[in-house]
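Participant: Sequence plus the predicted model coming up.
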Amino acid sequence: MITGKTAPGPAHRTGAILAVLAEQASVTAQDLSRRTGIPVSAVYRHLGDLTQLGLVSPTRTRGRYCAGSLAVQMAVNYRREMLGGGEVKRRLARLASDTEELAAFLIPSGQHVLCVEAAEGSRVIKCSFSPGLSQPLTFGASAQAILAHLPDARVAEVCAAHRIGPAQAEALTADLPRIRDRGYAMSTGAVDEGVWGVSVPVLNRQGQLTGTVSTMAPEFRGRRNHQALLTLTHAAAQDIGRLEEPQP
């Protein structure tokens, strides 16, 4: 469930519905009610309004809904304004070419880590990160690189949202200061079995987190080439961070 109790007002309810639609390919009104705590009758009213706005669309399967056509325009504008009009994609492509592995740019989105851009290397790898897909903002190099730069209260919210027990939460938070100090996170098999990953946070001029650059490889290649992969990923993260600096 997106919230522990029914959302208090129309705007909050609309946001909760859109958040579920961002995570799921399609849903029913009953699915939305179950995930958000909003009564089914109210869900239908919100779906009607959102459909008129183009933010939601009925699918070809009766009774199911998905993101609407306006979401496409919003995605294009997001890429233009937040991803350097293609510069992030080009820098990831260069990283993927240099490493021959999968490169991705990920951001925190609610209680999840969302992949917003990726480039495949010459060595194909199967993993859970591709543009538009998200994973819980908990374990794994990408999630930990982000968590290390979030306030303690925000980290606690993430742990509570994913029902992480006290022992696991303590283990997770204990590593975060070390990850923040050294400037990267590494993991093996935390999200996908047999997949190694390194993730370097992208910081703006004020030192605030904007996302993270990750390189993913099969475990045997990642462990063998970890230093070179870290160096190349770190350089890409710095380059992407500089994209946000004002141009002279």
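Facilitator: Yes, it's here. Computed from a predicted model, the values in this text were never measured in an experiment. Numbers count the residues shown, from 1 in each chain.
Participant: From here on, just use CA atoms for contacts and neighbour counts.
Facilitator: Will do.
Participant: Strands of this structure, start to end?
Facilitator: 27-28, 56-58, 64-67, 102-109, 112-119, 134-136, 185-188, 195-203, 209-218 (DSSP state E).
Participant: now the helices for the chain?
Facilitator: Here the chain has its helices, by DSSP state H, at 10-23, 29-36, 40-53, 69-82, 87-99, 141-147, 152-161, 166-182, 219-224, 226-242.
Participant: could you say what helices and strands the shortest one packs with?
Facilitator: To tie it back to what came earlier, the one meant is helix 219-224. Secondary structure elements in contact with helix 219-224, counted by 3 or more CA pairs under 8 Å, 6 or more residues apart in numbering; DSSP states H and E, are strand 195-203.
Participant: residue contacts, Cys115?
Facilitator: Cys115 sits next to Ala104, Phe105, Leu106, Ile107, Phe129, Ser130, Pro131, Gly132, Leu133, Ser134 when contact means CA atoms under 8 Å, 6 or more residues apart in numbering.
Participant: Burial check on the residue nearest to it when sequence neighbours are not counted, number of neighbours?
Facilitator: Leaving aside its chain neighbours, Cys115 sits nearest to Leu106 (4.3 Å; criterion: CA to CA, 6 or more residues apart in numbering). The local packing of Leu106 (other CA atoms under 10 Å) involves 29 other residues.
Participant: quick one: Leu106 and Glu117 touch, right?
Facilitator: Yes. Using CA atoms under 8 Å, Leu106 makes contact with Glu117 at a distance of 7.1 Å.
Participant: One more to weigh against that first structure:
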Amino acid sequence: MQQPIDAEAACEQLHESKGSSLERMLRILDLFTQQHPIWTVDGMSAALGYTRSSAYRYVRELTDANLLFQSEAGRYSLGARIITWDRQLRVSDPLVRAARSLEKMFPQWEGEQVWLVCRLFKDQVVCIHQTGSLADRVSYSRGSPRPLFMGATSKVILANMSSRQQSQLFLENPQEVATSNLGATWEQFRRSLQRLRRQGYVLSSGEVDVEVFGLAAPIFDSDSKVVGSISCVRPSSQRNSEHDEIQGQQMLTLADNLSQLMAALAYRPERLD
């Protein structure tokens, strides 16, 4: 006799076929943001379109792995393992260590300023180190992803990617490209990035945060592959365009020092402090 079809199980099997179980489980972690740090299982299920049984199973596995924590009955927050991983990155990432070591060498230009060191993770730029006195006027701090096509911090990375990477990003992100001020066509986009690459540093004003401008330079690994950037963000009212070139060259020198020290630390894993 034919067994009755379990509709929820069939739906779950269909969802699993559209993406690996691990990938679907990790999407739950992406739900936890500064604006929404606490979730119920039903809320996760509704937000991601998962069946309740799938959501409960994923949450149970993430909780067992200390990636989620049940802060109160039926409500979850990020777990202890993520905190320990963040500390591990702070003390072991060669770029973070290099930035901390060279902080005293950062130029101290007139007025307020905040320094951002960012890494490229696949096609996402994330701030991994921040220091300075302008933090309340900058929306991106450590751990925050930055738009890849907006702002000096990201554009200097984009300009130093390979032509193949740039072409792929251009095709996959038409809306972001349209608002990037880099050109509407591939030829315009390519030429804009070539110009920025030849200049070395990138300056932008008000693209990510209003009333501030940023000056950024690229950071490269030992294989001359761009891996991140260092940028200085200051109030637009304090910009003197006559100093742009001099300060841009200072940024390039600082970025080169960071690149060299990062490469050295990658082969020397012991801590500096």
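Facilitator: Nice, thanks for sending it over. In this text, all values refer to a predicted model and were calculated from it rather than measured experimentally.
Participant: any idea what the residue nearest to Cys115 of the first structure aligns with in the second structure?
Facilitator: Aligned by TM-score structural alignment, Leu106 of the first structure pairs with Cys118 of the second structure.
Participant: Same list (the helices of the first structure) but as JSON lines, adding distance to Trp196 of the first structure.
Facilitator: Compiled in JSON lines, the helices of the first structure are given as follows (distance: least, CA to CA, whole Å):
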{"stretch": "helix 10-23", "distance to Trp196 of the first structure": "24"}
{"stretch": "helix 29-36", "distance to Trp196 of the first structure": "32"}
{"stretch": "helix 40-53", "distance to Trp196 of the first structure": "40"}
{"stretch": "helix 69-82", "distance to Trp196 of the first structure": "27"}
{"stretch": "helix 87-99", "distance to Trp196 of the first structure": "13"}
{"stretch": "helix 141-147", "distance to Trp196 of the first structure": "9"}
{"stretch": "helix 152-161", "distance to Trp196 of the first structure": "23"}
{"stretch": "helix 166-182", "distance to Trp196 of the first structure": "16"}
{"stretch": "helix 219-224", "distance to Trp196 of the first structure": "5"}
{"stretch": "helix 226-242", "distance to Trp196 of the first structure": "9"}
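Participant: Tell me which of those helices is the most buried.
Facilitator: Stretch with highest mean neighbour count among those: helix 141-147 (a mean of 28; mean count of other CA atoms under 10 Å).
Participant: That one against the second structure, how far on average?
Facilitator: Following the fit onto the second structure, the mean deviation recorded for helix 141-147 of the first structure is 1.3 Å by mean CA distance after the TM-score superposition for the first structure.
Participant: Can you check which of the helices of the first structure gets nearest to Gly63 of the first structure?
Facilitator: Gly63 of the first structure lies closest to helix 29-36 among those, at 7.5 Å (CA to CA).
Participant: Tell me which of the strands of the first structure sits nearest to Leu147 of the first structure.
Facilitator: Nearest to Leu147 of the first structure, of all the strands of the first structure, is strand 102-109, at 8.8 Å by CA to CA.
Participant: Tell me the gap between that closest one and the middle of its chain.
Facilitator: The chain centre lies 6 Å from the centre of strand 102-109 of the first structure; the measure is CA atoms, centre = their mean, to the nearest Å.
Participant: which of the residues in that strand are buried?
Facilitator: Leu102, Ala103, Ala104, Phe105, Leu106, Ile107, Pro108 (16 or more other CA atoms under 10 Å).
Participant: want to try CSV for the residues you listed, with distance to Gln52 of the first structure as columns?
Facilitator: Listed next are those as CSV, based on distance: CA to CA, whole Å:
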residue, distance to Gln52 of the first structure
Leu102, 39
Ala103, 38
Ala104, 34
Phe105, 33
Leu106, 31
Ile107, 30
Pro108, 29
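Participant: What is the nearest of the residues you listed to Pro39 of the first structure?
Facilitator: Pro108 (28.4 Å).
Participant: Lovely, talk soon.
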